Structure formats: C-alpha cells, structure tokens
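1. sequence and predicted model, in that order:
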Amino acid sequence: MTSTTEKTVTDMSVFEALESEVRSYCRSFPTIFDKARGYKLWDTQGREFIDFFAGAGALNYGHNNSRIKSKLIDYLTDDHVVHSLDMATVAKESFLKRFQDVILSPRGMDYKVMFPGPTGANTVESALKLARKVTGRQTVISFTKAFHGMTLGALAVTGNAFKRKGAGVPLHHAVSMPYDQYHENVDSLTLLERYLEDDGSGVDLPAAIILETVQGEGGINVAGSEWLKQVEQICRRWDILLIVDDVQAGCGRTGPFFSFEEAGIQPDMVCLSKSIGGYGLPFAITLIKPELDQWAPGEHNGTFRGHNLAFVAATEALSYWETDELTQDILRKGEKVRLALEEMAAKHPELQTDVRGRGLMQGISFASEGFADRVCQAAFQRGLIMETSGPDSEVAKVMPPLTIDDEGLDKGLSILEESIQAAKQSSTQ
C-alpha cells in the first residue's frame, strides 16, 4: 500500500467534468474511496485513512458493520420487501417493537413513531408542520448558530448565513434567539421571556422552540443542562411545544442514546436521522407525544418513508443499546478525546484555542481564520479524515464511529496533533 503521507495525485476528472459544482466533501478529501470497514477507509490507490468524520454522524456503528451487514444480506437473499411506502411490513413491525422495547420503555418515554421521509430535513420539516397544525400558530423560535436542514422550513430555523442565502427566497415565520453561552453578557432565556411577555416585542407567541443540545454544524456548542431545563420550563409556562433536533447528537453520539437524557427534559417531539439507519442507510423518524399526533392520513408523506433495508439495519443496531455498556464506553473514550484536545491546546497557546463538545462529538476551535481548514487538510495528507464546523469553519471536528477501538482513537488523535503542528508551520512560512 502507498503511504498516506505521500502526496500522490488522484484523477478526479470524471467528477470535475460531470458532477455539479455543488459537490463539497470530494473537494475536502480529493481521492476516490473504494473500501471501508469499521473506522477505516481505503482509496483506489490502497491508501488507508482513519475516519474521524463518520459520515457526518451517520456511521456511529462504523463502516460495513458485520452484525448489521449480515442481517441485510439475509433480508435481501430471502426476497423480502424493500420498498413499501408506509404499508405494513414485517421489517417495519420488527423495528417498531424493538425501538419500543429497547429505547422508549426503559426510559419511561411515551411517543408515537412517525416515518416522515429518509433525511434529517424530512424529520425537522414534519415536526415544524405538526407544531403549527396543533397550535394554530406560525412562528418557531430557534437559536443562533443552529443547523436544522437544507429545505425551506428547516433553513428558516437555521442560523448559517451562507446556507440561508441558498434558499433564494425570504425565510419567514422564525425568530432566532441567543444560544446558551452565546455571549457572556447576555442572559438568553431572560431575554426570550421578555419578548414573550411584551406585546410590543414584535414576536408572536410561537408554535414551538427547536434546538440542538450540541450544535454540530454550528461549531460543537454545548447547551448546559440547567439552560435546557429552563427552556423546557418556558415552553410549559407558555404552552409552546419543545422540539429537540437529535439528528446528529442523538443515537449515542454524546453518550446516552438521546443527547438530552442528561438534562432530564421531555421534549414534545424528537427528530432522529443519520445513525438511526444503523448502516449509513437513509432513514429518519419523528417521535411525537401521543396527544400531538393529530395528522390526517397522508397529510405528510413521502415515497421513501418505508425504507425496509433501513428498518432491518436500525433494528439490529438497537442491540447495542440493550445494556449501558456502549454508553459507558463512549463516555470513557470521550474523556480520552477531551484530555488529548486539552493537551494540544495547552501546547499551542498562541493559537487561541477552545476545546468543545461531549462524548465522541468534540472539537477544537482556532482563532485564526482558515487555520482549522489547514489542520484538516494536513490530517488528510497524513491519513485522517476530519471536517470543520462553525460559521467560519473555525472548529476541527473529532467525530469517529462510536465503535472505534482505543488503538484507532489514539492513532487518529496523534495524527491530529501532528497536523496542528504542520498547519502552524505552514502558516509561518
């Protein structure tokens, strides 16, 4: 195999000639990937990469997880139903029962499960629509630096200016408030309540408040448990629905299956996608308090809301959650990541770094514009796949599969440390 530190050139001409200019990740990682297993990928030249990206959080159980793959192969070999819209199938029945038994019942949670379509934006859109239908109100409150999807409703509650501009039309019926610790001199929730109390504030009583407990694309910003509890209290006081977007932070990414478990809150709706599909397969669900399930049949639908391969993969993935063993392992490895990032930050005080995150969703920010991008480029050259996040791409994001072993985690963190040094040297030349 070719060493990943050698700067060999991959022929990307087919993609440059035939694929839209909108492509992004193949620009960040300019090689043609061929195989993947666990926390590793290999390109067509045989170069090996450690994956600290995990499909933007869609591969919590790693690439080609053998347990899940076996179930998919058996399902396909036996000619079971693959496409079914929302018809009843054996695969859907198995998933619903398993999700109830393994996830909801042990946590004392009472939700109906909706299949809105296969993406994170689908689950967010369905939650926003249902909140407006149930309450009869239009406004939704979101938070600074939030990211909830690329369709129009989801973009309206997204903070990123570049992504919002792509809508091409005004984005209405949403109000953005400061996220927890957005500014040290701003008490964001007192501000929110003053807006709700004041008939002259210009903010209508909202249908819902939507939030991420850890903002992934927004820069790995973590909301504190007390702040989340206060948001819930405001929702109850004003009869506002609380929607938690757990698309990226859920499915164990921060330790517990749901990222909000530590705070002890009970959202009215929960949005799940990405790793709920188990194998990187497109899949999303919206969890709804039973009394809010006021849809008319077919009022929200989609051709691929009955993706039976994803049902199969998701059902098997839930076996990881029969005990708290995976949660404890994530928390242990998350502490390892935290200590490693803090050591890196301490070695380079001139870079004005900040270590952020929870579990295996962490990152290190850099004050210098473009520095995090250079770190990730240096990491790629050394065999590590990472992405940036934040409004200015200022955070180098550490998000490996949850199943990564200590050897892979240590090696990846070592490459990251080398890459910070390399980026620093290149910026002084």
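-> Arrived safely. Residues are numbered from 1 along each chain as shown.
2. from here on, just use CA atoms for contacts and neighbour counts.
-> Will do.
3. quick one, what contacts Glu387?
-> When contacts are counted by Cα atoms under 8 Å, 6 or more residues apart in numbering, Glu387 is found next to Phe53, Asp373, Cys376, Ala396, Lys397.
4. putting a second one here so we can go through both:
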Amino acid sequence: MNIVSQSLSSSAAPISRAHCLAMDAADTLASRRDLFALPQDVIYLDGNSLGAMPKAVPSRMTQAIEQEWAVGLIRSWNDADWYPAPQRVGGRIASLIGAKPNEVIVADSTSVNLFKLLVSALRMRAGRNVILGENGNFPTDAYVASGVAELTGAQHRAVAPADVMAALTEDVAVLTLTHVNYKSGQAYDMAAVTRRAHEVGALVIWDLAHTAGAMPCDLNGCEADFAVGCGYKYLNGGPGAPSFVFVAERHHESVRQPITGWHGHAKPFEFTQTYVPAPGIDRMLVGTAPQMGLFALEAALTAFDGVDMQALRAKSLALTELFIRLVDQELSEHGFGLATPREAGLRGSQVSLTHAEGYAIVQALIARGVIGDFRAPDILRFGFAALYLSHADVWDAIATLKDVMVSGIWRSAEFMARKAVT
C-alpha cells in the first residue's frame, strides 16, 4: 500500500476536499494527467466505457493521413512499417497484462476474437462439449458463446458467479469469464479459477475488457490459456479501437482458429490456394488490419510508458475507496445502494451504485459535467482511470451528485427521456 491509500485508510475524521488535495500532492502518477486532452470543467468517470484521448494521438494520426497515406500511398506498408503493426502494438499491450510480446496480437473486435478462441478451445478439447460461462456476464460474450454452441453442437451452460468453481466438471471444454464484471466491478481471482479449471482439464478464456490498463494482470503467472480485450476502454485507443488476443505460447502450434483469412497464412504473399496457418500468434490474424485504429492505439499506449502497474493499482484502489466512503458520508439519505464489493481485492477500477431512478440521475450528472454511465436496470457506473483522474475529481463528483439529489433536478423531463446510448 502506498502513501496515497495509507492517508485515506488512516483518516478517522470526515473526509474533506483539503484531504483529497493532500492525497493528490502525494500522488506519484499525478503528472500523467498532462498526457491527456481532457475538456475543461468535465470530470470524466467513463473511461471504463471509452477512455480519454491521449495528446499523442492527433499528431500520429495527422502523420498517418497526410504523409503515410496521402504521400506514401501503398508504399507505406513497407516504408512506414504498417504491416507489422498488429504484432508491434500487441507487444506493447503484453507488458500490461503479464504476457510475452509474441503472445499478444491486435486484430478485429473483441467479439470476433472471442469467437475464434471459443472454437479453437473446443477443437483442442475433443470429446468435451460444454462452454461454461457466468450469468450476468457482458451480453456479447454470452451471445457469442451461445452462437458457437449452436454452430458446433456444444452446450452453453451459464451459472451464477458464486457457482463457477463448483460447475467446473470434467465435461467442460472451456470456461469463459470476464475478469472484472462490467456492471458490478467485481473481480475474479484469476489464478484460483484458472488453477481449478486446469484441474478438471478445461481451458480458460479471460475477457480483459475492464482489466487491461486498469490494474495489474499476470496471465503467464496464472498459467492462463487465452484472453481477449478491447483497445478503447482503459487503453484509451479511441472509439471502436481494435481488440487484442492472447494465446499462451505453449498453445501456439495446437490452436486452429476458424476464420482462416490470408493474413493468418504462413506465407500470405505467395497467394496459394491452400491454407497453411502462420507460426505462433500470427495465426490469429484474419484479414487486413484496421491500420488507422492501430496507429491511434499505438500512440495512446505511450501514456503507459514507465508506469508501474502496482502503483497504478494502488491509486485505482485509493480512488474507488474514496468514492465509496464519500457516498457513505454524503449520500446516505438519497437511496443509493452499492453494487461493487467494498473489499478492495474483489473489485476492479470502477464503482457501481444502484438507484431506481439511475438513468435520470446519470443524465443530470452529465449535464453538470460529471460523466458516468447507466446500465439497466438500475446501475450508475463510474470508472476510475488512474492515469488521468485526481482525488479532488472524486470529491467534486460526489459534491455534484449530492447537489443533483438535493435539488431534485434529475426529475426534469429532459433527463427522464431515454437516449439510444446509455
């Protein structure tokens, strides 16, 4: 525990804004905020849905558009090193998730990569026919698992999170879980779950959408098999940024993914009519990589250069603990519940509150410059990106939420009307 979290836990008196400013003064990551283009008068607590833009991104995109594309044209595949971008960016992400550079590649979307891994895992566990997941997982993960089950004749079985360990029986081919739940922010014990799955002979796919860039992750230390994750949340790669996929090196030669496109071929520019998978992680590629998205993500990841992920985790926990304590201190009379675990080791980098009028309250907050989001039926969700948020931001966000509740402004018709994206 560092000085930031110590100063919070040792405080018995009510928390004040001055206390939060003192925590900011002791924050070793405070200077990272200057690497992001944050709007004035906005407290951004939605980095768990779309990360803020690092300042390094616009100049990289300008170069890619005005020089490499406009002038270099097709020559830039070689001259500007476009072609190895999926491997290069994957290597950067590998350092954040406890993987080797040759085990991570950037390609496609999270849903497509999950599909590839589920089919691959089923092929590797012939004779088993169960895909095990959890109730309450992000819907697309469940949809993809159900689709793969229908396509392959497997069975998709979903259980309550508390029952996952008990449901790991010897008919399970693959377990697929999101490490940090998108609604509650509760985190699984990756090492314990992976170990139990391996004891019964099952493979594990971890969805790191709410983990990568938010907290340390040791895929190889846990002997994880596979993982996927998106580039646009805590990695700050921009809307629709490409996804990454991890395959443990020990599985490289046995993985047979189902979308056998030409960029996953061993010799794509020989244009043979017979598919031969590329060696190693490159076989997870399909078609031409979305280069502009890759360049934005690559530039965004420079914000993590030199960051100690343990220090980032300590600040994340300090921010979330501060938020929870201030909810207790300032909002006890306004009907909020806490959906996120109070125990630090059980939560990711977000806090989710519950309220029957959560949607309108979130809209009123956004109108006041505090941006979180809502998840049906009653979740107010706040993400804490430790690279660019301060402890004073947390105080000011709670003060704004309290004012929204006391004033009753959230009852306005403009905030009650549902928008397409919540």
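-> Thanks, I have it. Please read these numbers as outputs of a predicted model, since none were measured by experiment.
5. need the TM-score from the superposition.
-> The pair, once superposed, lands on a TM-score of 0.67 when counted by TM-score structural alignment, normalised by the length of the second structure; 339 aligned residues with a Cα RMSD of 4.0 Å.
6. tell me the one of the contacts of Glu387 of the first structure nearest Gly298 of the first structure?
-> Nearest to Gly298 of the first structure among the contacts of Glu387 of the first structure: Phe53, at 35.9 Å, using Cα to Cα.
7. I'd say that closest one and Ala396 touch.
-> No: contact criterion Cα atoms under 8 Å: Phe53 of the first structure and Ala396 do not qualify, at 10.4 Å.
8. give me the common contacts of those two.
-> Residues touching both Phe53 of the first structure and Ala396 (Cα under 8 Å, 6+ apart): Met386, Glu387.
9. who's more crowded, the two?
-> Comparing Phe53 of the first structure with Ala396 by other Cα atoms under 10 Å, the one with more neighbours is Ala396, at 27 against 22.
10. returning to what we had before: in helices, which of the contacts of Glu387 of the first structure appear?
-> Among these, DSSP state H puts Asp373, Cys376 in helices.
11. export the contacts of Glu387 of the first structure to CSV and tack on distance to Leu189 of the first structure?
-> Listed next are those as CSV, based on distance: Cα to Cα, whole Å:
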residue, distance to Leu189 of the first structure
Phe53, 33
Asp373, 33
Cys376, 35
Ala396, 29
Lys397, 28
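12. max pairwise distance over the contacts of Glu387 of the first structure: which two?
-> Farthest-apart pair in the contacts of Glu387 of the first structure is Phe53 and Asp373; separation 14.1 Å (Cα to Cα).
13. what about the strands in the stretch 151-300 of the second structure?
-> Ranges of strands in the stretch 151-300 of the second structure, per DSSP state E, counting those that start in this stretch, are 155-159, 172-178, 203-207, 226-229, 244-247.
14. any idea which of those strands is most buried?
-> strand 244-247 (a mean of 28; mean count of other Cα atoms under 10 Å).
15. and that strand, how far out from the chain middle?
-> In terms of Cα atoms, centre = their mean, to the nearest Å, the centre of strand 244-247 of the second structure is set 13 Å apart from its chain centre.
16. these two touch, right, Pro290 of the first structure and Met109?
-> No: between Pro290 of the first structure and Met109 there is no contact under Cα under 8 Å: 10.8 Å.
17. just send the strands of the stretch 151-300 of the second structure back as a markdown table, with distance to Val307 of the second structure too.
-> Listed next are the strands of the stretch 151-300 of the second structure as a markdown table, based on distance: least, Cα to Cα, whole Å:
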| stretch | distance to Val307 of the second structure |
| --- | --- |
| strand 155-159 | 37 |
| strand 172-178 | 24 |
| strand 203-207 | 23 |
| strand 226-229 | 20 |
| strand 244-247 | 20 |
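18. out of these, nearest to Gln40 of the second structure?
-> strand 226-229 (29.9 Å).
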